[in-house]
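K.L.:
everything below, folded, please.
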Amino acid sequence: MSEPMTHSEGAGPTRRDFLYITTGATAAVGTVAFAWPFIDQMRPDASTLAVSSIEVNVESLEPGMSLTVKWRGKPVFIRNRTPEEIEQANSVPLEELKDPLARNANIDGTSPATDLARSAGEGKENWLVQIGVCTHLGCIPLGQSGDFGGWFCPCHGSHYDTAGRIRKGPAPENLPVPTFAFTSDTVIKIG
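P.N.:
Alright, predicted model coming up:
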């Protein structure tokens, strides 16, 4: 004689299985519908996206002049350096630098902090674009100041050279270079 078959041994899906699956699916859809407004509100609004990049006309900047613009709520220093400032930055041995990395968002993150790696690149070495926030505590350095003729943060005494590299003081890193590109000979797009 054979033993009677139990429910778990051979029967197909039951009404109870269907109810479990339906309840789970309904709960999942309800959770997503409930959470979506919270997730959606984390996206940046149109005004934020509009200022994610700016274009700056630098036609009027003669060698030795600087311009400060605001990008993403931060000051950005744009400097048309003189040949003397470029020569001074090039003459610094890399082993003397406090921060050996270029900190340039336009090139490889491990690039050394040479003057060329900190500038707008080959053929535009005179142009320097960097976020004007001291890497120590977020103060705004003064331009064409300090022991190295670049930037000086009077709050805590950080000195940057003419390539925006930290040379003296408590700041741990060079001034960061944001993503930028020349869209023409006289217009820089930041961001």
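K.L.:
from now on I want contacts and neighbour counts done on CA atoms only, so please keep to that.
P.N.:
Fine.
K.L.:
okay, now H156: neighbour count?
P.N.:
For H156, the count of nearby residues is 14 (other Cα atoms under 10 Å).
K.L.:
I'd like the structure of this one too, to check against the first:
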Amino acid sequence: MAMNETVEPTRRDFLYLVTTMAGIVGAGAATWPFIDQMRPDASTLALASIEVDIASLEPGMSLTVKWRGRPVFIRNRTAKEIEDANATALEELKDPVARNANLADDQPATDLARSAGEGRENWIVMIGVCTHLGCVPLGQAGDFGGWFCPCHGSHYDTAGRIRKGPAPENLAIPPFEFVSETVVRIGQAAAGSA
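P.N.:
Below is the predicted model of the structure:
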């Protein structure tokens, strides 16, 4: 056979190609249900984020909502609470890390790093689970006027930082953002939203 000669495909070549393609499509169709069942269902995706209207929270008021099966504390702190938190030296903190999912992992636990940020220092959003054994602390209680876990005696300040007791870490701050002046979204942004 010369180099310039072309070979016409035979019927056998066509049957091999069709059979191979049918096998690939069949294998894909057979495995798709197993792959598809690994995706989270709609109820799980719905819990990925929640939006909370905070318009009624005056300074000094708190709201507890449920997100992913855990309580989340939202507090509109008073000027005095912010002042007390800012007056605390970082060296006095048992846990010097902010534990804020919205910031870098090594961010120091300043009051600003624990709050909703510049211009919204009065707002604090935290997962309301004690970092010792998972109890739910009481708000505006304890030695530092923040949260107190009566089960084992952990005291948190007005920025949710552990100050006294067996808890090893500050109360965690979930991913959140203000979607308007009066609505905060906790969790990941919904698909297709900015």
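K.L.:
any idea what the TM-score comes out to?
P.N.:
Laid over one another, the chains give 0.81 as their TM-score (TM-score structural alignment, normalised by the length of the first structure), with 169 aligned residues with a Cα RMSD of 2.2 Å.
K.L.:
can you tell me the closest non-neighbouring residue to the counterpart of V129 of the second structure in the first structure?
P.N.:
Using TM-score structural alignment, the partner of V129 of the second structure in the first structure is V133. Using Cα to Cα, 6 or more residues apart in numbering and skipping the chain neighbours, the partner closest in space to V133 of the first structure is I140 (4.9 Å).
K.L.:
so D161 of the first structure sits right up against G150, yeah?
P.N.:
Yes: with contact defined as Cα atoms under 8 Å, D161 of the first structure reaches G150; the gap is 4.3 Å.
K.L.:
which residues of the second structure fall in helices?
P.N.:
11-36, 42-46, 79-87, 111-114 (DSSP state H).
K.L.:
so which of those is nearest A101 of the second structure?
P.N.:
Nearest to A101 of the second structure among those is helix 111-114; the distance by Cα to Cα comes to 10.0 Å.
K.L.:
what's the mean distance for the closest one versus the first structure?
P.N.:
When the first structure is overlaid, helix 111-114 of the second structure sits 0.1 Å from its aligned residues on average, using mean Cα distance after the TM-score superposition for the first structure.
K.L.:
in that helix, what counts as buried?
P.N.:
Neighbour-count burial for helix 111-114 of the second structure, counted by 16 or more other Cα atoms under 10 Å, picks out 111-114.
K.L.:
alignment lookup: L49 of the first structure to the second structure.
P.N.:
Mapped onto the second structure by TM-score structural alignment, L49 of the first structure lines up with L45.
K.L.:
can you report how many residues neighbour its match?
P.N.:
Neighbours of L45 of the second structure (other Cα under 10 Å): 13.
K.L.:
repeat that for R167 of the first structure.
P.N.:
R167 of the first structure: 20 neighbours (other Cα under 10 Å).
K.L.:
thought it was touching F152?
P.N.:
No: the pair R167 of the first structure / F152 is not scored as a contact, 10.3 Å apart, by Cα under 8 Å.
K.L.:
which of the helices of the second structure has the highest mean neighbour count?
P.N.:
Most buried of the helices of the second structure by mean neighbour count (mean count of other Cα atoms under 10 Å) is helix 111-114; its value is a mean of 24.
K.L.:
give the contact list for the residue nearest to V133 of the first structure.
P.N.:
Residues in contact with I140 of the first structure (Cα atoms under 8 Å, 6 or more residues apart in numbering) are 75, 132-134, 153.
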